[in-house]
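[1] only geometry, no sequence info:
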């Protein structure tokens, strides 16, 4: 008779996610994962698969967490442009607080060499583009957006610029510069 698992799946996945988030994929060893998750290697493999499988699950978990964060930020907006500004501000606050981003790390560390990770990142980017595009179209219809730019193209620009907020904070560690970068990005859509 197989042993029952004596740990919380999501809690251990979060521990792995946080380790990958902090160290990156390549710098994280199976021993590091065992220690951070506080489970033995056989339980890790049986429950989560190999290191790559665990990373993918961690990335999916991280993306879901960020989706919730951005949806909550957007819902607080009184109009579409304020919703966009709230999302961008939410990213800036995360960059300052967390000082890192698993999504951004995965873009630069794995997107070119790992098809599965690239697919997840592309899917999430397109989802975010869709959210921004919808809000930009609403803003145009309501006369709030005077830009002559195509909403889909502007949405792509906004999504790629979110990574620049993390990049600025990771590289320079300057809260004021990160906030100024955020303000410039928000001003670019008005």
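    Received it, and whenever you're ready, just let me know what you need. Small disclaimer: the values here were computed from a predicted structure and weren't measured.
[2] contacts, neighbours, all on C-alpha from now
    Will do.
[3] which helix runs longest in the protein?
    helix 115-141 (DSSP state H).
[4] buried residues, it. List them.
    By neighbour count on 16 or more other CA atoms under 10 Å, the buried set for helix 115-141 is 117-118, 120-121, 124, 128-140.
[5] doesn't residue 83 make contact with residue 75?
    Yes: using CA atoms under 8 Å, residue 75 is in contact with residue 83, at 6.6 Å.
[6] between the two, who's got more neighbours?
    Taking neighbours as other CA atoms under 10 Å, residue 75 and residue 83 compare with residue 83 leading, 22 against 15.
[7] so where do the helices sit in the chain?
    Under DSSP H, the chain gives helices at 9-23, 30-37, 41-48, 51-75, 80-98, 102-110, 115-141, 151-172, 175-187.
[8] count of neighbours near residue 52?
    14.
[9] who touches it in this structure?
    With CA atoms under 8 Å, 6 or more residues apart in numbering as the criterion, no residue contacts residue 52.
[10] and it, how far is that from residue 5?
    22 Å (CA to CA, to the nearest Å).
[11] for residue 129, same thing?
    On the measure of CA to CA, residue 129 and residue 5 end up 40 Å apart.
[12] swap in residue 124?
    32 Å.
[13] so who does residue 4 touch?
    Applying CA under 8 Å, 6+ apart to residue 4 gives no contacts.
[14] any idea how far it lies from residue 43?
    11 Å.
[15] spit out the contact partners of the nearest residue to residue 174 once chain neighbours are set aside.
    Take residue 174 and drop its neighbours on the chain: the residue closest to it by CA to CA, 6 or more residues apart in numbering is residue 168, 7.9 Å away. By CA under 8 Å, 6+ apart, residue 168 lies in contact with 174, 177, 178, 181.
[16] buried ones among those residues?
    178, 181.
[17] which of the contacts of residue 168 lies closest to residue 106?
    residue 178 (20.7 Å; CA to CA).
[18] distance check, the closest one against residue 66.
    Remark: distance between residue 178 and residue 66 (CA to CA) = 19 Å.
[19] same question for residue 80.
    19 Å.
[20] for residue 52, same thing?
    Distance of residue 52 to residue 66, given as CA to CA: 21 Å.
[21] comparison target, given below:
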């Protein structure tokens, strides 16, 4: 009879996610993961298969949680453009350590997407979800007169996702909060109806 698992699988994935997010895929060793998850080597292999499978599960969880958080923040304001601005400004408000850590999704794209089809697929799916969320908020902003009718909501959604990802990279590279706020302000102003 198989022995029941002696650890919380969801918590183990969450802890692994933290290690991958902090160190990246290549720099994370199996021992790093085992220490963080508090499980033995055989338990890791029996439950997750290998480091790569565990990484994909952690990345998928990160992307799902990030997308849910983005959608929640985009609905949190009466003004669609104010919601977009708050999302972008939040990066400048993070601590220096949070900015240096970056976004696990963006980190995965930079580190692995060109050489790992599964990571590329997870990243593409997450990008499509976030683009669609931004597209919807731009459509709402157009209906409210905050964005000119001539703005293509789909293109604007892609633009906003790229602005968000660019801010993440710029923050990780050490840009000061004031510079990040300038970029966020300019991004929103470029969409605003005049």
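    Received it, and whenever you're ready, just let me know what you need. This one's a predicted model, so the numbers in the text were calculated from it and none came from an experiment.
[22] coming back round to it: just tell me what the residue nearest to residue 174 of the first structure corresponds to in the second structure.
    Correspondence of residue 168 of the first structure to the second structure, assessed by TM-score structural alignment: residue 170.
[23] and that match, how far from residue 92 of the second structure?
    For residue 170 of the second structure relative to residue 92 of the second structure (CA to CA), the value is 10 Å.
[24] shared neighbours of these two, anything?
    residue 180.
[25] ok, the most centrally placed residue in the first structure - contacts?
    In the first structure, the residue lying closest to the centroid (CA atoms, centre = their mean) is residue 103, at 4.4 Å. By CA under 8 Å, 6+ apart, residue 103 of the first structure lies in contact with 59, 62, 63, 121.
[26] now for those residues: which two are most distant?
    Most distant of the contacts of residue 103 of the first structure, by CA to CA, are 62 and 121, 11.4 Å apart.
[27] shouldn't residue 55 of the second structure be in contact with residue 26?
    No: with contact defined as CA under 8 Å, residue 55 of the second structure does not count as touching residue 26 (10.5 Å).
[28] more crowded one of the two?
    Shown here are residue 55 of the second structure and residue 26; by other CA under 10 Å, residue 55 has more neighbours (23 against 9).
[29] got a list of what that one touches?
    16, 17, 20, 25.
[30] of these, which is the nearest to residue 146 of the second structure?
    Once CA to CA is applied, the member of these that ends up nearest residue 146 of the second structure is residue 17, at 38.1 Å.
[31] and the closest one, what pairs with it in the first structure?
    Under TM-score structural alignment, residue 17 of the second structure pairs with residue 17 in the first structure.
[32] which non-adjacent residue is nearest its match?
    Spatial nearest neighbour of residue 17 of the first structure, chain neighbours left out: residue 58 (4.7 Å); criterion: CA to CA, 6+ apart.
[33] quick one: the one you found from residue 18 of the first structure, how far?
    8 Å.
[34] same check, this time on residue 63 of the first structure
    13 Å.
[35] residue 74 of the first structure too?
    Taken as CA to CA, the span from residue 74 of the first structure to residue 18 of the first structure is 25 Å.
[36] ok, now residue 96 of the first structure?
    From residue 96 of the first structure to residue 18 of the first structure the distance is 16 Å (CA to CA).
[37] who has more neighbours out of these two?
    Using other CA under 10 Å as the criterion, residue 96 of the first structure and residue 18 rank with residue 96 on top: 21 against 18.
[38] so the more buried one touches residue 175, yeah?
    Yes: if you go by CA under 8 Å, residue 96 of the first structure and residue 175 touch, sitting 6.3 Å apart.
[39] now the common contact residues for these two.
    Counting by CA under 8 Å, 6+ apart, the residues touching both residue 96 of the first structure and residue 175 are residue 169.
[40] on that earlier part again, residue contacts, the match of residue 17 of the second structure?
    With CA under 8 Å, 6+ apart, residue 17 of the first structure has these contacts: 55, 58, 59, 61, 62.
[41] likewise for residue 25 of the first structure?
    55, 106, 109.
[42] so what corresponds to the second one in the second structure?
    Spelled out, that is residue 106 of the first structure. So, by TM-score structural alignment, residue 106 of the first structure is matched to residue 108.
[43] so its match is in contact with residue 24, correct?
    Yes: between residue 108 of the second structure and residue 24 there is a contact at 7.5 Å, judged by CA under 8 Å.
[44] so between these two, which is more surrounded?
    Comparing residue 108 of the second structure with residue 24 by other CA under 10 Å, the one with more neighbours is residue 108, at 22 against 19.
[45] quick check: that one vs residue 147 of the second structure, distance?
    33 Å.
[46] please apply the same query to residue 110 of the second structure.
    32 Å.
[47] which of the two has more neighbours?
    Ranked by neighbour count (other CA under 10 Å), residue 110 of the second structure and residue 147 place residue 147 first, with 24 against 11.
[48] counterpart of that one in the first structure?
    Alignment note: residue 147 of the second structure maps to residue 145 in the first structure; criterion TM-score structural alignment.
[49] residues contacting that match?
    Neighbour list for residue 145 of the first structure: 81, 136, 139, 189, 190 [criterion: CA under 8 Å, 6+ apart].
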